[in-house]
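J.: take a look and give me a structure for this.
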Amino acid sequence: MEGKAKNYFFKSFLTIIIAIGIFWGLKQVLPARLFPENTAPIPGIVIDSLALDAMTNDSVSMAEADSLENDTLINRIDIDASDNSEGIGNLINFYEKLYELENSGKGKVRIAYFGDSMNDGDLIVQDIRSAYQSQYGGKGVGFVGITSLSASARYSVTHQYSKNWETQSFLNVKKPKRAFGVDGQVSFVPRGSQTWLRYVANDVINSTLLYNPTLFYGSSSNHNGSVNIALGKDSSIRHDLITDRLLNTLKLSSTTKMLKATFEKADSIPFYGVNFDDGVGVHVDNFSLRGNSGLPLSLFNTDLMNALDKILNYDLIVLQYGTNVLGYGTTDYSWYETKMAGVVNHLQQCFPNASILIISTGDRAIKTDMEMKTDKAVEPLVKHQRLYAESTHSGFINLYTLMGGYGSMIKWVQENPSLANKDYTHFNQKGAKKIGGLIYDELDKGYFQYKKLKESGQIPNRIKHSDDL
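T.: This is a model prediction of the structure:
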């Protein structure tokens, strides 16, 4: 009996050894994708298709390589504002417009703030908007898309819409039916259906009303579309949708508290969003999409963005990305640096008079050896974000050091009250408000230094823009 047991044990042990050997042999010859060692995402983090493609293809096209030499902004100056920022003098076009506004009380300054889930529901951005508008004037929540995954979580404006809107996003569609709008989406009304939008202003400082609601939409061979604006329980006003231009605008109503728009016979017309602003002061648009690495911004149609820029006149483009390229087991972000440099140069073509600001990823903690520690990929990613800001002559704010550097996310989660969620990645509302204040303060430090140089005569009275040449 004892001999049989020993024999059985020997056979089992031999079987295991053989299986391990077969597995190891197959691993050497089968495609590496079947055994991904460094590409498993962290739960709760999603990423767009362009970033996934870039991770598996490190080659750079000649067009991308050439674009790294493009330099459309001019008249930059040296401003050393803070240990947490670099290249702030590259924001001179933005600071010039802000200076003109502050001293004349006329005109307006506009900021486009592109981001990911960190800015979901207008987090961070709404606090920067509030700070600028309180200091320099301006009312209104800015440009709001047709649909949004975070609409229900947004407090700065109530945003509702019918479920039958057909929306394409540059996160998962590379070739849309029509060009993407400035929020990275384009929406359509299904044929033969009534489709609606509803916005309500909330009790948010400087945005208690829907100021001058204006619809943005594209060209179409459909000349029969219309939109009805509800004025009360039993009355409405009808507007025809003129679709002759690449980009069309339609003022939907005067300033109001609530707006409901119902679209009829409007199929095939690309819709982009509604803008709410009072025409003076500072306005900040939030263009955040969950899962965005920043790379899909390369899909913007330059002609459409130029047309939009002639109406909205952007002075500053902010890019706050990074969350969605962490967590894939790599610390080499040279591919991301190269790709994002190409994105920034493309944005300089889309918005030629705007300064560009790069905001790095913040701290992020993961469990390592049964203990929460800063993800080892954070600092390498920040390094490469700084490098593509430098190569494209953009401003750079190091959010990682601004919030405290190594281990800071752990402290933010454990603060009482807590400033971040227990995923050790995202800020909660209190934390987002603090981050918004920190970013505004960094920009304000740069502006203070700019004014000192300006008023001492070290900066010319007029900064030339590319369209002046």
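
J.: when you work out contacts or count neighbours from here on, use the C-alpha atoms and nothing else.
T.: Will do.

J.: surely F143 is in a strand?
T.: Yes. Counting by DSSP: H, G, I helix; E, B strand; the rest coil, F143 is found in a strand.

J.: how about the strands in the stretch 351-469 of the chain?
T.: Assigned by DSSP state E, counting those that start in this stretch, the stretch 351-469 of the chain shows strands spanning 355-359, 365-368, 371-374, 395-397.

J.: so can I have JSON lines of the ones you listed showing distance to Q135 and mean neighbour count?
T.: Shown next, in JSON lines, are those (distance: least, Cα to Cα, whole Å; neighbours: other Cα atoms under 10 Å):
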{"stretch": "strand 355-359", "distance to Q135": "20", "mean neighbour count": "27"}
{"stretch": "strand 365-368", "distance to Q135": "35", "mean neighbour count": "16"}
{"stretch": "strand 371-374", "distance to Q135": "36", "mean neighbour count": "16"}
{"stretch": "strand 395-397", "distance to Q135": "21", "mean neighbour count": "25"}
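
J.: another sequence for comparison is provided below:
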Amino acid sequence: KVRVLMYGASGTAADFGAGYLRLYLQHRFGDGGPGFIPLGRMNRWYRHNEVTVEASKGWRKEHAQWPKGRMDGHYGLLGASFASSSKRDWVRVLSKPEAHSAGAWSSAELQFLRQPGGGRMRVVVEGERPEITLASLTVATAADEIAPGYHAIALPPGTGAISVRPVGDGEVRLFGVVIERDGRGVVVDTLGINGTRAANQLKWNETIWRDAIARRKPALVTLSYGTNESVGGKEDVPLPQYREELEVVLTRLRDAAPDASCVLILPTDYPILDKDARELQPRPRLLEIMEIQRELGPAHGCGVWDGLAFMGGFGAMARWVHADPPLARGDYLHFTRRGSVLKSMVLSDALLLEYDWAADPSLTPVPLAAERGL
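T.: Here you go, the predicted structure:
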């Protein structure tokens, strides 16, 4: 398996761009399955191209960006967890009928927290119709000390959904489930959290997170942060502090996945809207953050993909918003589905550029305008 982990904020979490990359790579190199899926709904807008996640309302959502959480860092691969002690609560992951891997799931790995007093959970593997039960099992989460927990399940042919429900004898704290197909192929894990920042990774328990990363054995990890750090609000930290925190984030990542390739996906255009003057102004802090990322990425062995240059530089967002059909939304920040896919198409080509050149010597690189002196 070739596994790609894509970390980021809302642009990543929407799974439009990551979903396109998944579909494109799987079409070329084989379908490895939908990958990591959170066992809970991050918000009411949560979506994934390959699956639907349904859940009762009693789960306690926790992550570093969520002020109502325990902030203990026990969040797993995604950086989020979902906890409940009630047997009335449930979560269900269903394959979408139109999904590329529908009906062909081969394995599932539940990821959760082992903890003192942890409860048991009932896991049901459903067929393509919910009234068909293919397998049923009980998984314990109690342990003498805090640790990551995993439980592998071989999925019968025709699996259509997996559901999890606490038995009611203690807290069950879930991270997610990894769903894959047998054989060779590519898996793309969408690991985005709305509103988050790179430094929030430093609030994750490093032992639990590193263990989850090691189990995924990624070939590539992408980090797409920076826009939320540039808004100019009270949560913004001084740029020297931002630099120090990003340095630690990258150091932790390289230590956790030393054999993986790494790419920083730089922010796209995010202008300041002057409502009185009815005009858009460049956001100076965004440019400064991008410069820090450009410097630190290569210093830690990571490539850099310039989202602002891809769009067309400062001011491009207005053209994207007013394109027909629109490529970006009226908040001058988020892309439409079409815009997200376009961005991912260009990113996909950039990731595979040297691979394709090596496979076909007749292809020759075209120098950039700057290299041609234009």
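
J.: for K6 of the first structure, which of the strands of the stretch 351-469 of the first structure is the nearest?
T.: K6 of the first structure lies closest to strand 365-368 among the strands of the stretch 351-469 of the first structure, at 41.1 Å (Cα to Cα).

J.: rewinding a little: just put the strands of the stretch 351-469 of the first structure in JSON lines and tack on distance to K454 of the first structure.
T.: Compiled in JSON lines, the strands of the stretch 351-469 of the first structure are given as follows (distance: least, Cα to Cα, whole Å):
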{"stretch": "strand 355-359", "distance to K454 of the first structure": "18"}
{"stretch": "strand 365-368", "distance to K454 of the first structure": "42"}
{"stretch": "strand 371-374", "distance to K454 of the first structure": "41"}
{"stretch": "strand 395-397", "distance to K454 of the first structure": "19"}
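
J.: of these, which is nearest T167 of the first structure?
T.: T167 of the first structure sits nearest to strand 355-359 of all these, at 27.9 Å, using Cα to Cα.

J.: with the second structure superposed, average distance for the closest one?
T.: For strand 355-359 of the first structure, the mean deviation from the second structure after alignment is 1.1 Å (mean Cα distance after the TM-score superposition for the first structure).

J.: nearest to G329 of the first structure, out of the strands of the stretch 351-469 of the first structure?
T.: Proximity to G329 of the first structure (Cα to Cα) singles out strand 365-368 among these, at 11.9 Å.

J.: need the contact partners of the closest one.
T.: M372, K373, T374, D375, G407, M409, I410, Y424, T425 (Cα atoms under 8 Å, 6 or more residues apart in numbering).

J.: between these, which is nearest F448 of the first structure?
T.: Here the nearest of these to F448 of the first structure, counting by Cα to Cα, is M409; it sits at 29.5 Å.

J.: what's around the aligned residue in the second structure for that closest one, how many residues?
T.: Taking TM-score structural alignment, the alignment pairs M409 of the first structure with M317 from the second structure. Neighbours of M317 of the second structure under the rule other Cα atoms under 10 Å: 27.

J.: again with the one 10 residues further on
T.: Residues contacting L327 of the second structure under the criterion other Cα under 10 Å number 22.

J.: tell me which residues touch it, please.
T.: Counting by Cα under 8 Å, 6+ apart, L327 of the second structure has contacts W320, V321, F335, T336, R337, R338, G339, S340.

J.: all helices of the second structure, in order?
T.: 10-13, 17-29, 206-216, 239-256, 284-299, 307-311, 316-321, 337-351, 353-359 (DSSP state H).

J.: so where do the strands sit in the stretch 1-150 of the second structure?
T.: Ranges of strands in the stretch 1-150 of the second structure, per DSSP E, counting those that start in this stretch, are 2-8, 35-38, 51-55, 60-63, 80-84, 91-95, 107-114, 120-126, 133-140, 147-154.
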